[in-house]
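K.L.:
3D model of this:
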Amino acid sequence: MVIDHMFSVVIPASGIGKRMQAEIPKQYLPLLDKSVLEHTIGCFTDLPFVDEVVVVIAQHDEMFNTLKIANHPKIHKVIGGKERANSVFNGIKYLYEKGTQWVMVHDAARPCVEQDDIVNLAQHCFTNKQAGILGSPVRDTMKRAGSNSNLIEHTEERNGLWHAFTPQCSNVSQLFQALNSQISTQGDINPRVTDEASALEMAGFPVALVNGSAKNIKITQPEDLALAEYYIKSKKQ
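P.N.:
A predicted model of the protein is given here:
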């Protein structure tokens, strides 16, 4: 599949990942021969239609520049904000002011995304001139717990429910507008903005679901590293 339009990528990497219970941010944890973040960035840098990868790092991040990939010609650094959405907005603002047209936003802690899925998402969004995200239809029975309780309140109807992944792809101008409208004058982000798609939805822009591999896990808990290692090894076989 040939994509005849260039895309930029924003990777918010300024979080600290408290649930990993690690001494360093989870994006810098070792995974096989590299850091998690290096694997993630590498999923995009060798794609010919990706012209720039904007890595959004914390103000006092001293680790990123020690990575070999930090000197890659496609990499551009931006300083992040207090929440993930603020960091994404900083990256999108940079691209908006540059005049970039299309962007994919991808979690730093998703190093197992399949390149074929990235290509399919980019092709779908550019062909249909529409935002889209990678996802996977829910397979498990979904239970709703009561407020502040672990008791089941009811069973959710799973038809039409999807797990939302990244990348999430959009026209830069639309995403800039959508995020900007959800940030207060004090810089506080609307808590309903849980990903880029939610901001686009609230702004009235249609967002498509593009089926992607369930291997596209987000490293959140310590045991996720072992699963990510397994998936990355299987890619190389």
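K.L.:
CA only for contacts and neighbour counts going forward, please
P.N.:
Noted.
K.L.:
and the residue in the chain sticking out farthest from the centre, what is it in contact with?
P.N.:
The C-alpha centroid of the chain is most remote from Leu151, which lies 31.8 Å away (Cα atoms, centre = their mean). By Cα atoms under 8 Å, 6 or more residues apart in numbering, Leu151 lies in contact with Ala145.
K.L.:
I'd like the structure of this one too, to check against the first:
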Amino acid sequence: MARFHIIIPAAGAGNRMATAIPKQYLPLCGKPVVSHSIQTFFACPRISSINLALSADDFFWRSLTLDSHSRLNLHYTGGDTRAQTVLNTLEAMRPNVAADDWILVHDAARPGLTVALLNQLLDALEHDDVGGLLALPLADTLKQSNADSRVEKTIPRDGLWQAQTPQMFRFDLLHQALAGFDGVPTDEAQAVEALGLQPKLVVGSMRNMKITYPQDLALMEVLMQKEISS
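P.N.:
Next comes the predicted model:
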């Protein structure tokens, strides 16, 4: 039976946050942003392994000694791009995974994932021929601007979705997609699409937002504190 493995690319610098430390290590409700996602994956017994992909000079995890039976694995496999980091990590994992095992790639700065939402994704895709991702149908009107930041045209939002993570594909398929992609894919799904396949969209949640700007972190803090106090 195919198992489920998590990859969390955590080698990025998060420059848009304009902070001295990478955004995945910023404090959120008393612990680093990335720790919230790790805790969610630990809380789901269906997950066989959690693989944290770090830069070679990562300062945060170097002093951590993991129990030999821990489901958390540290890989110093950070590349120049997210796609290269994931591909490097797949290579590091190869001895311990099967070709048809599921790989779920989750953003390090997306701490709002819940066990319920994770199980929803696993249930929706574990028998799928391709795999897929969490995503949200777009609700807002989209405008395309010109060089002067003036509206050039309105883009119909029918059929448009905002991609989230985890994105979930079989080991061999994801490795093939990333290794053979011409250029740098924006996410794993785009690499799979380039093979002529159609990943399935599974409805996500606003809570599963990505921390990109300082106001995102503040909003997530408010949401989590409200849940703790309720």
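K.L.:
what TM-score do we get after superposing?
P.N.:
Aligned and superposed, the two chains score 0.91 in TM-score terms (TM-score structural alignment, normalised by the length of structure 2); 225 aligned residues with a Cα RMSD of 1.9 Å.
K.L.:
Show me what Thr40 of structure 2 lines up with in structure 1.
P.N.:
With TM-score structural alignment as the criterion, Thr40 of structure 2 lines up with Cys43 in structure 1.
K.L.:
To clarify, my last question referred to Pro27 of structure 2.
P.N.:
Aligned partner of Pro27 of structure 2 by TM-score structural alignment: Pro30.
K.L.:
Not counting sequence-adjacent ones, nearest residue to that match?
P.N.:
Leaving aside its sequence neighbours, Pro30 of structure 1 sits nearest to Val36 (Cα to Cα, 6 or more residues apart in numbering; 6.2 Å).
K.L.:
was I right about that neighbour contacting Tyr28?
P.N.:
Yes: using Cα atoms under 8 Å, Val36 of structure 1 is in contact with Tyr28, at 5.8 Å.
K.L.:
More neighbours: those two, which one.
P.N.:
Val36 (24 against 19; other Cα atoms under 10 Å).
K.L.:
Contact partners for the more buried one?
P.N.:
Taking Cα under 8 Å, 6+ apart, we find Val36 of structure 1 in contact with 26-30, 108-109, 111.
K.L.:
Nearest residue to the residue nearest the centre of structure 1 in space, please, no chain neighbours.
P.N.:
Nearest to the mean C-alpha position of structure 1, by Cα atoms, centre = their mean, lies His106 at 2.3 Å. In space, and not counting its chain neighbours, His106 of structure 1 is closest to Pro167: 4.4 Å by Cα to Cα, 6+ apart.
K.L.:
Secondary structure element for the one you found, which one?
P.N.:
strand 162-171 (DSSP states H and E).
K.L.:
That strand against structure 2, how far on average?
P.N.:
With mean Cα distance after the TM-score superposition for structure 1, strand 162-171 of structure 1 departs from structure 2 by a mean of 0.5 Å once superposed.
K.L.:
The following helix or strand past that strand packs against which elements?
P.N.:
Per DSSP H and E, the first helix or strand lying C-terminal to strand 162-171 of structure 1 is helix 172-180. Under the contact criterion of 3 or more Cα pairs under 8 Å, 6 or more residues apart in numbering; DSSP states H and E, helix 172-180 of structure 1 touches helix 84-98, helix 196-202.
K.L.:
List the contacts of the residue nearest to His106 of structure 1.
P.N.:
With Cα under 8 Å, 6+ apart, Pro167 of structure 1 has these contacts: 104-107, 118, 133-134.
K.L.:
now swap in Leu67 of structure 1 and tell me
P.N.:
Glu38.
K.L.:
Could you do the one 10 residues further on as well?
P.N.:
By Cα under 8 Å, 6+ apart, the residues touching Lys77 of structure 1 are 54-57.
K.L.:
Need those residues in a markdown table (columns: neighbour count).
P.N.:
A markdown table is the format used below for these (neighbours: other Cα atoms under 10 Å):
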| residue | neighbour count |
| --- | --- |
| Val54 | 25 |
| Val55 | 26 |
| Val56 | 25 |
| Ile57 | 22 |
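K.L.:
quick check, nearest of these to Lys18 of structure 1?
P.N.:
Nearest to Lys18 of structure 1 among the contacts of Lys77 of structure 1 is Ile57, at 16.3 Å by Cα to Cα.
K.L.:
roughly how far apart are the equivalent of that closest one over in structure 2 and Ser48 of structure 2?
P.N.:
Using TM-score structural alignment as the criterion, Ile57 of structure 1 maps onto Leu54 of structure 2. For Leu54 of structure 2, the distance to Ser48 of structure 2 (Cα to Cα, to the nearest Å) stands at 19 Å.
K.L.:
cool, Val130 of structure 2 as well?
P.N.:
On the measure of Cα to Cα, Val130 of structure 2 and Ser48 of structure 2 end up 20 Å apart.
K.L.:
what does Met224 of structure 2 give?
P.N.:
For Met224 of structure 2, the distance to Ser48 of structure 2 (Cα to Cα) stands at 27 Å.
K.L.:
just Met93 of structure 2 next, same as before
P.N.:
Separation of Met93 of structure 2 from Ser48 of structure 2 (Cα to Cα) stands at 12 Å.
K.L.:
again, but for Arg170 of structure 2
P.N.:
For Arg170 of structure 2 relative to Ser48 of structure 2 (Cα to Cα), the value is 14 Å.
K.L.:
Of those two, give the one with the bigger neighbour count.
P.N.:
With neighbours defined as other Cα under 10 Å, Arg170 of structure 2 and Ser48 compare such that Arg170 has more, 23 against 16.
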